[in-house]
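Colleague: 3D model of this:
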Amino acid sequence: MTSNIVETHGQIAKNYYQEGKRKKALAACKKAIELNQDVEIAYQVMGDVLKDLGETQAAGDAFAKLGEFYVSQAKYQKGAVAYRRATKLRPNYSVYYKDLGNALTHNHVYWYNRELKQILIDEGFLDEAITCYQKAIELGFNTFWVSLNLGDALTARNRLEEAASVYQTALRRKVQRAYPDFVDRYWNSAKVNGPDFIIIGAAKCGTTSLYEYMVEHPQIVQTVKKEIDFFINFERGLDWYLSHFPPTPKGKVNFLSGEASTSYFNHNETRTRLLEQFPNTKLIAILRNPVDRAISHYHNNRKYSGEKRSLHDAMHDEIEALSGLQDRLKGGGQYWKNQQGYLWLGLYVYFIQEWMNVFPPEQFLIFQSEEFYSAPAKTMQQVFEFLELPDYQLTDYKKYNKGSYSPAEEELRQELSAFYKPHNQKLEEYLGRSFNWK
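Modeller: Model prediction:
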């Protein structure tokens, strides 16, 4: 009953507006909003009515409310359109630009979600994003996140020199906040060395938690962001890559900096590119039971990337696809037409072998996610020792990017365990250690 009443208020508002009865339309909009239903139509009509009446500030606020509603529903494209209308009505109000930027770049990690990025390109929003961030900075809303997102938008437009400058500005602000004395003492005198370490993977194995724990160490200085993905976007150039790194002085007290891009783990050209540019970089890999990794990967795609299949169907589809796969390192075009790599990315041994064919074993630290989460302080002690840093104990080892979903059926888990068993055995033999995955 309530739903029908609310729908009527929204439709009445729309009808009144189309008939030119603006005041009645406005009253109907307010009633719909009061009932907290049908707000999409209500704010849309309200914004149009107030604009027609010359009440630009109130109209801008109505469209901003519409944008807020769309973003709450994960309708980021529509949210961006609503915020664009708000900025046109109040071009000097920085809050709208911030909200527009958030809508354009909204994702759990910036806007690297493929579908959202494609929307930005298809709809021509990249130039709009650049403009809105520049305007926000001009109006004084000059936060780290605004600068970072501006750098990302400039990068997507291939304006790499501008992006590099913006990244350095963002990074300086980030480092200043975390290390108040560092910028004054070292920023203009120390050298940018690039990565002292890289967490190469694997995806959905705890790399975010690992990186966040590492940068708590007082001698590890953060990059502008965790995942840079440079070695799979090598055409952006070394200057662009180095703009993500702080200057790190070497001497009596060494400071280190590094990144964590899980895309590197299974990318064939990354290994040789890294060797050519930074041959002494230390490499860290964290490996999770591949069954758990695959299930986590599936649920992540289900939530963020439009996966429609059931877990059972997705896993069985890939088992069948992998059974006839000739090149385990690349997968092949036919494989990637229909599969997401849920199981493929857990074939760790083949990727580790390729990495160790390029870099010597002493430059690697490889450990299990299960051990990492059960004894994080002990694991981090090993990490800092590997990096030749003094031990450092955190006050809290919280889990980052922790997923929440129902456990897989035991029969499916058994099938996946059987699929991985020979590959896990090869990994144990190659590394000379037991992982005890079931």
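Colleague: C-alpha from now on. contacts and neighbour counts both.
Modeller: OK.
Colleague: which ones are touching residue 359?
Modeller: 275, 279 (CA atoms under 8 Å, 6 or more residues apart in numbering).
Colleague: check which helix or strand covers residue 283.
Modeller: strand 282-287 (DSSP states H and E).
Colleague: got the angle for the helix or strand following that strand vs strand 282-287?
Modeller: Using DSSP H and E, the helix or strand that follows strand 282-287 towards the C-terminus is helix 290-304. Put simply, helix 290-304 runs at 90 degrees to strand 282-287, going by axes from the mean of the first three to the mean of the last three CA atoms, to 10 degrees.
Colleague: one more, for comparison:
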Amino acid sequence: MNLRKSAPRSLRVGGRKAAVWWGERTASRRPPPDFLVIGGQRCGTTSLFRALMAHPQIRRPQLHKGVNYFDLDYDRGEAWYRGHFPVRRPEDDLRVFDSSGYYMFHPQAPARIIHDLPEVKVVAMVRDPVERAYSAYKHELARGFEWEKSFGRALELEDARLKGEVEQMVADPSYQSFNHRHHAYRRRGEYAAQLAPFIDGLGADHVLVVESESFFADPLTDYRRIVDFLDIADFEPESFDRYNARPGTGLDRAVAAELRTRFEPHDAALAEIIGHPPVWRR
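Modeller: Here you go, the predicted model:
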């Protein structure tokens, strides 16, 4: 039984506020994260998060899987952000991380990360963009953030829904776009364009791309790649479990074919980054 989740909501909210208050006031003893899991959405980041947490040298933020600082709460300031992480001594051989799935897609997040954490390493998970788009649609529909009952119709509306949103987000850093966050089914699958700022700003050696299909087919191999990337001790979790899978009816073949064609140039650009055709194009 999870005692924290069973507590009254008012008590949980009050406890979180107190923890953030105290964390912010002791921020100087809380170094920023060593690495970030930046997304993508519906690509298996929760499963990766759980696997990473099994490693004895890895620590998470204290309250949530991700802090969402560089995308949604940047105005709260560095002390607020660092207050979410554990106190560390210089001799502690740990790696602390933040796993926020919107960092990869938010138009301002890469520049903020590069400016504030120029030595940070980032791990990005990618998935067949056709399957990712459909999974995201089902996810948003189930959460009540999508109301179109047809995936095809939601795709038809995407350009209109997102028109001018990125421009407004860039012009006004306080603006948060509901449509950009919840209705970008195709655009979130254009991975190469999202990865480019991180590679250019941090260096290719600070960016690791993990293909979701490969991770779930042979998780230990990719886990060892990540461990090597983070320069920590070799370790094998007891199990690799899958979280947040979204069941539902199959994707319409005509819609899938249209999306597959649309993603061809984006998948080719991704292949240049990872050094081979992505799993879903082999």
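Colleague: State the span of structure 2 onto which the strand holding residue 283 of structure 1 is aligned.
Modeller: Counting by TM-score structural alignment, strand 282-287 of structure 1 falls onto residues 121-126 of structure 2.
Colleague: roughly how far is that stretch from the heart of the chain?
Modeller: Centroid separation for stretch 121-126 of structure 2 versus its chain: 8 Å, with CA atoms, centre = their mean, to the nearest Å.
Colleague: about what we covered before: after superposition, how close is the strand holding residue 283 of structure 1 to structure 2?
Modeller: Compared with structure 2 after fitting, strand 282-287 of structure 1 has a mean deviation of 0.5 Å; criterion: mean CA distance after the TM-score superposition for structure 1.
Colleague: Run through who's touching that strand.
Modeller: With CA under 8 Å, 6+ apart as the criterion, strand 282-287 of structure 1 contacts 196-202, 205-207, 348, 363-369, 387.
Colleague: Over to stretch 347-356 of structure 1?
Modeller: Identification of contacts with stretch 347-356 of structure 1 by CA under 8 Å, 6+ apart yields 265-266, 271, 287, 290, 328-329, 420, 423-424, 426-427, 430.
Colleague: from the residues you listed, which two are the most distant?
Modeller: Spanning the widest gap among those are 271 and 420, at 24.9 Å by CA to CA.
Colleague: Which residue in structure 1 aligns with residue 85 of structure 2?
Modeller: Under TM-score structural alignment, residue 85 of structure 2 pairs with residue 245 in structure 1.
Colleague: Quick one: residues contacting that match.
Modeller: Counting by CA under 8 Å, 6+ apart, residue 245 of structure 1 has contacts 168, 171, 192-195, 222-224, 257-258.
Colleague: hmm, 7 Å instead?
Modeller: For residue 245 of structure 1, the contact set (CA atoms under 7 Å, 6 or more residues apart in numbering) comprises 192, 194, 223-224.
Colleague: swap in residue 198 of structure 1?
Modeller: Neighbours of residue 198 of structure 1 in contact, by CA under 7 Å, 6+ apart: 258-260, 282-284.
Colleague: okay, those in CSV with distance to residue 100 of structure 1 and neighbour count next?
Modeller: As requested, the contacts of residue 198 of structure 1 are exported to CSV (distance: CA to CA, whole Å; neighbours: other CA atoms under 10 Å):
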residue, distance to residue 100 of structure 1, neighbour count
258, 31, 28
259, 29, 24
260, 28, 26
282, 39, 20
283, 38, 24
284, 37, 21
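Colleague: Mind filtering those residues down to those shared with structure 2?
Modeller: Contacts conserved in structure 2 for those, using both residues aligned by TM-score structural alignment, their matches' CA atoms under 7 Å: 258-260, 282-284.
Colleague: With respect to residue 70 of structure 1, which of these is nearest?
Modeller: For these, the nearest to residue 70 of structure 1 is residue 260 (32.1 Å; CA to CA).
Colleague: And the closest one, what's its match in structure 2?
Modeller: Residue 260 of structure 1 maps onto residue 99 in structure 2, with residues paired by TM-score structural alignment.
Colleague: Could you do residue 341 of structure 1 as well?
Modeller: Aligned partner of residue 341 of structure 1 by TM-score structural alignment: residue 184.
Colleague: Just say helix, strand or coil for that match.
Modeller: Here residue 184 of structure 2 is recorded as coil under DSSP: H, G, I helix; E, B strand; the rest coil.
Colleague: dump the residue contacts of it.
Modeller: Neighbours of residue 184 of structure 2 in contact, by CA under 7 Å, 6+ apart: residue 158.
Colleague: mind running it again at 10 Å?
Modeller: With contact taken as CA atoms under 10 Å, 6 or more residues apart in numbering, residue 184 of structure 2 is in contact with 105, 133, 136-137, 154-155, 157-159, 161-162, 178.
Colleague: would JSON lines of these with distance to residue 225 of structure 2, neighbour count and secondary structure be doable?
Modeller: Output for the contacts of residue 184 of structure 2, formatted as JSON lines (distance: CA to CA, whole Å; neighbours: other CA atoms under 10 Å; DSSP: H, G, I helix; E, B strand; the rest coil):
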{"residue": "105", "distance to residue 225 of structure 2": "24", "neighbour count": "25", "secondary structure": "coil"}
{"residue": "133", "distance to residue 225 of structure 2": "27", "neighbour count": "25", "secondary structure": "helix"}
{"residue": "136", "distance to residue 225 of structure 2": "27", "neighbour count": "23", "secondary structure": "helix"}
{"residue": "137", "distance to residue 225 of structure 2": "31", "neighbour count": "26", "secondary structure": "helix"}
{"residue": "154", "distance to residue 225 of structure 2": "37", "neighbour count": "18", "secondary structure": "helix"}
{"residue": "155", "distance to residue 225 of structure 2": "35", "neighbour count": "21", "secondary structure": "helix"}
{"residue": "157", "distance to residue 225 of structure 2": "39", "neighbour count": "14", "secondary structure": "helix"}
{"residue": "158", "distance to residue 225 of structure 2": "36", "neighbour count": "17", "secondary structure": "helix"}
{"residue": "159", "distance to residue 225 of structure 2": "37", "neighbour count": "14", "secondary structure": "helix"}
{"residue": "161", "distance to residue 225 of structure 2": "38", "neighbour count": "16", "secondary structure": "helix"}
{"residue": "162", "distance to residue 225 of structure 2": "36", "neighbour count": "18", "secondary structure": "helix"}
{"residue": "178", "distance to residue 225 of structure 2": "35", "neighbour count": "13", "secondary structure": "helix"}
